[in-house]
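Chemist: no letters, just coordinates:
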């Protein structure tokens, strides 16, 4: 069964997103006479805002969307992330005087990169940047679970839901992508565990990169599952209607961020020697 209401509203959002990202942004910030972008910073910010508006249609209301840096208790910090999807209910407002936001990795559900036209080297840089942020989620102290869809201990090495969900949205992959499903693994750093790889890559013009679950023969948004060290990559090109890869991206993004485990950000883990200093003020000999 199909909900005509939901599908029509989704198609409307896809059309707005596609037209704004591909055409309106270029008309506003591209000088045809000079053959170059004017105000490239504003151009990037405008496109990020377009993606955020589209994501709001599919991201659960209990999650918020922003941008900033990901931090963990081991003093690791990411480069700036274009999209940060996080649980606002348990995320403290950590920001600098210039209003740069910093998000404890425990409460972040997904991060995304927004790109224009990607060369092969730029594409390689983007996917490897996402792996570094995923690694941060394994370097935390206290693991108090707030939300977890599968019962059990927090273990991002085994459970894909315990790992960050990562994605890229771009206009076009500007290199030979005929065999990208079989070649993309070669663009990752050598001996990289499968769990650190991307979840979804949406190219508006080219299609959607995700994975293939062999047992049930269906697309999958996680690079690893129990019993599979790393699933095969799958590249889904645009269908005749030109919207199926958008629909799949929206569907799997919703599923991914809805299932990501959320942890309590123990602030004491982020402050040096907090426990020792507290106990130093307490005289245990007092009645």
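Modeler: In hand now; what should we look at? Fair warning: this is a prediction, and the values are worked out from it, not measured in the lab.

Chemist: for the rest of this, base every contact and every neighbour count on C-alpha atoms.
Modeler: Will do.

Chemist: can you classify residue 82 by secondary structure?
Modeler: Classification of residue 82 by DSSP: H, G, I helix; E, B strand; the rest coil places it in strand.

Chemist: for it, what are its contacts?
Modeler: Contacts for residue 82 (C-alpha atoms under 8 Å, 6 or more residues apart in numbering) come out as 48, 66, 67, 68, 111, 112, 113, 114.

Chemist: any idea how many residues pack against residue 174?
Modeler: With neighbours defined by other C-alpha atoms under 10 Å, the count for residue 174 comes to 14.

Chemist: for it, which non-adjacent residue is spatially closest?
Modeler: residue 119 (5.0 Å; C-alpha to C-alpha, 6 or more residues apart in numbering).

Chemist: is it true that that neighbour touches residue 176?
Modeler: No - with contact defined as C-alpha atoms under 8 Å, residue 119 does not reach residue 176; the gap is 9.6 Å.

Chemist: structure two is appended below for comparative analysis:
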């Protein structure tokens, strides 16, 4: 393999992964039952993440628990399974402790203004549990990541994201070629792809699309952000958690 081709390998491999995901999503989109569409889209992304995330991250569906309460069900949870055990592991869902959470992903086949507002509120409820627990906050290097992943879009997504009073998604990706990253300093979403700049025929015999670049950047941002999120393991002790919980058991 020549040096230039070796440098292109990372991009070319991600391009191939996205084409596989997109072909599966296209097939799912033809299904007639909307509920099944959403579930299948979720499983497609989960399978990719299970294959291509570092093995210390477990990919699951379920709930997040703190002393302040338990979250609503999340489509996809990424948690540190090398240092933290789930509180409950069922056939379809897990309950994990907030200390282990690294990212939450909401999946949808089509994202529009209504869906953005609904899922943003859902993430707000989860983040509220994090913010209310001082012990949890102090043990984290930064908040767990919140992502919205969609197959198709409807309307002006950037405008709808910008109109949110409380912006809870860190990354918003749509497979039709849109990627928005929240700048926490300015509280604004930025479009990370410029039309006609990262797309077109290459000198190497294939075509790169804006959609392929969007996915590759999405995956790259995800990995980088995950690597930034750590929590102090010594501040989470199973014996301590059990002892705290047992205080609230009422005996006759």
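Modeler: Happy to help now that I have it. These figures come from a predicted structure and were not determined experimentally.

Chemist: and which of the contacts of residue 82 of the first structure is nearest residue 25 of the first structure?
Modeler: Ranked by distance to residue 25 of the first structure (C-alpha to C-alpha), the contacts of residue 82 of the first structure are led by residue 48 at 10.5 Å.

Chemist: who's in contact with the residue mapped onto that closest one from the second structure?
Modeler: Aligned by TM-score structural alignment, residue 48 of the first structure pairs with residue 42 of the second structure. By C-alpha under 8 Å, 6+ apart, the contact set of residue 42 of the second structure is 75, 76, 107, 108.

Chemist: make it 10 Å
Modeler: 25, 36, 61, 75, 76, 105, 106, 107, 108, 109, 149, 150 (C-alpha atoms under 10 Å, 6 or more residues apart in numbering).

Chemist: which non-adjacent residue is nearest the equivalent of residue 77 of the first structure over in the second structure?
Modeler: Under the alignment (TM-score structural alignment), residue 77 of the first structure pairs with residue 70 in the second structure. Once flanking residues are discounted, residue 70 of the second structure sits nearest to residue 64: 5.7 Å by C-alpha to C-alpha, 6+ apart.

Chemist: average offset of whatever helix or strand that neighbour lives in relative to the first structure?
Modeler: Assigned by DSSP states H and E, residue 64 of the second structure belongs to strand 57-66. For strand 57-66 of the second structure, the mean deviation from the first structure after alignment is 0.8 Å (mean C-alpha distance after the TM-score superposition for the first structure).

Chemist: please name every helix or strand in contact with that strand.
Modeler: helix 34-52, strand 74-80, strand 88-89, strand 94-97, strand 101-111, helix 113-132 (3 or more C-alpha pairs under 10 Å, 6 or more residues apart in numbering; DSSP states H and E).

Chemist: the fourth one vs the first structure, mean deviation?
Modeler: By that I understand strand 94-97 of the second structure. Relative to the first structure, strand 94-97 of the second structure is 0.8 Å off (mean C-alpha distance after the TM-score superposition for the first structure).

Chemist: ok, now the last one?
Modeler: After superposition onto the first structure, the mean distance of helix 113-132 of the second structure to its aligned counterpart is 1.8 Å, using mean C-alpha distance after the TM-score superposition for the first structure.

Chemist: Provide the aligned range in the first structure for that helix.
Modeler: By TM-score structural alignment, helix 113-132 of the second structure lines up with residues 120-139 in the first structure.

Chemist: now find how far off-centre that stretch is within its chain.
Modeler: 10 Å (C-alpha atoms, centre = their mean, to the nearest Å).

Chemist: may I see the buried residues of that stretch?
Modeler: 123-124, 126-138 (16 or more other C-alpha atoms under 10 Å).

Chemist: would you map the strands across the stretch 151-287 of the first structure?
Modeler: 165-170, 172-173, 200-203, 207-213, 218-220, 232-236, 262-263 (DSSP state E, counting those that start in this stretch).

Chemist: as a markdown table, the ones you listed with distance to residue 143 of the first structure and mean neighbour count would be great.
Modeler: Listed next are the strands of the stretch 151-287 of the first structure as a markdown table, based on distance: least, C-alpha to C-alpha, whole Å; neighbours: other C-alpha atoms under 10 Å:
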| stretch | distance to residue 143 of the first structure | mean neighbour count |
| --- | --- | --- |
| strand 165-170 | 18 | 24 |
| strand 172-173 | 38 | 20 |
| strand 200-203 | 27 | 23 |
| strand 207-213 | 29 | 22 |
| strand 218-220 | 27 | 16 |
| strand 232-236 | 31 | 19 |
| strand 262-263 | 6 | 24 |
